[in-house]
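Visitor: Structure of the sequence below:
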Amino acid sequence: MDKSRHDFLEEETVEKVAWSFKALSDPTRIRILYLLTQEECSVGHIAEVLNLSQSAVSHQLSFLKNHRLVKARRDGQSTYYSYDDNHVIEILKQVINHSLHE
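Guide: As a prediction, the model looks like this:
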């Protein structure tokens, strides 16, 4: 077999793709990201809407922020979160649509 006729991904690219899927592999992170597609939210609002503790929300937002999937905006003493990567949101929406397709 002639390997020269195939395209291969760089190892760094493979790792980044795996990390993106890892970020989407947690049900709580999926719920948070999906909520953020609808509105910018504070930790307290996310916790209330999703019936989670503020600690759990903060932990997941930290993970998502470290992976550049959410961003934070300060307004006085409040911090509001929104999604930061439209590509990942489009993948999330496609997978949601796929899971709803019977």
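Visitor: CA atoms for contacts and neighbours, from now on please.
Guide: Noted.
Visitor: Which parts of this protein are helices?
Guide: Along the chain, counting by DSSP state H, helices occupy 11-23, 27-36, 43-50, 54-66, 86-100.
Visitor: any chance of those helices in JSON lines, plus mean neighbour count and distance to Ser78?
Guide: Formatted as JSON lines, the helices of the chain follow (neighbours: other CA atoms under 10 Å; distance: least, CA to CA, whole Å):
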{"stretch": "helix 11-23", "mean neighbour count": "12", "distance to Ser78": "25"}
{"stretch": "helix 27-36", "mean neighbour count": "17", "distance to Ser78": "16"}
{"stretch": "helix 43-50", "mean neighbour count": "16", "distance to Ser78": "9"}
{"stretch": "helix 54-66", "mean neighbour count": "16", "distance to Ser78": "13"}
{"stretch": "helix 86-100", "mean neighbour count": "12", "distance to Ser78": "24"}
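Visitor: and for comparison, fold this next one:
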Amino acid sequence: MVSKSNANALPSPESSPSLTHPIVPDQSRLDAATATFRMLSDPTRLHILWILADAEADVTALTEACGASRTAVSQHLAKLRFTGLVDTRRDGRRIIYRIRDGHLARLVREGLNHADHVVTGEPAHE
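Guide: Just a heads-up that it's a prediction; the model follows:
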């Protein structure tokens, strides 16, 4: 168990990023997590993030993969970029989108894995 005195400690600069952060969540962390879940609550945004969890893509590829209009995909990408969930880079005249970090990619994948269990009735597992 993590003591409350260590709950807000930052990793030392020499340590590498970890997959888990065993801390007691304070209000700022709860608010940040809630904001992320809020952005995941839209089916089109979730679909976009699921695609970007596997590979970078431009608006055209995301539009084709999602089946949403280009305008809708562009608006969702703007929200995802504004909230810091996706990054961009320029490739000639195209803007390429990518998911910001591995935690978010794993969260998206796990959410959809959970949904598969709900939809198919497959028993839950650890």
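Visitor: Got a TM-score for the two of them?
Guide: With the length set by TM-score structural alignment, normalised by the length of structure 1, the two chains reach a TM-score of 0.84; 97 aligned residues with a CA RMSD of 1.8 Å.
Visitor: Need the helices of structure 1 in a markdown table (columns: distance to Asp75 of structure 1).
Guide: A markdown table is the format used below for the helices of structure 1 (distance: least, CA to CA, whole Å):
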| stretch | distance to Asp75 of structure 1 |
| --- | --- |
| helix 11-23 | 27 |
| helix 27-36 | 17 |
| helix 43-50 | 13 |
| helix 54-66 | 17 |
| helix 86-100 | 23 |
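Visitor: Can you say which of these is nearest to Tyr80 of structure 1?
Guide: Closest of these to Tyr80 of structure 1 is helix 43-50, at 7.4 Å (criterion: CA to CA).
Visitor: now the closest one: which residue numbers in structure 2?
Guide: Alignment of helix 43-50 of structure 1 against structure 2: residues 59-66, by TM-score structural alignment.
Visitor: aligned partner of Arg45 of structure 2 in structure 1?
Guide: Checking TM-score structural alignment: Arg45 of structure 2 goes with Arg29.
Visitor: go on, Ser28 of structure 2?
Guide: Per TM-score structural alignment, the equivalent position to Ser28 of structure 2 in structure 1 is Glu12.
Visitor: and Gln100 of structure 2, how many neighbours?
Guide: Just to correct that, residue 100 of structure 2 is Arg rather than Gln. 18 (other CA atoms under 10 Å).
Visitor: Also Tyr97 of structure 2?
Guide: Residues within reach of Tyr97 of structure 2, counting by other CA under 10 Å, total 22.
Visitor: aligned partner of it in structure 1?
Guide: Aligned by TM-score structural alignment, Tyr97 of structure 2 pairs with Tyr81 of structure 1.
Visitor: For the closest residue to its match other than its chain neighbours, give me its contacts.
Guide: Excluding the flanking residues, the one nearest Tyr81 of structure 1 by CA to CA, 6 or more residues apart in numbering is Ala72, at 4.6 Å. Residues in contact with Ala72 of structure 1 (CA atoms under 8 Å, 6 or more residues apart in numbering) are Thr79, Tyr80, Tyr81, Ser82.
Visitor: ok, the third one - contacts?
Guide: When contacts are counted by CA under 8 Å, 6+ apart, Tyr81 of structure 1 is found next to Leu36, Glu40, Cys41, Ser42, Val43, Val70, Lys71, Ala72, Arg73.
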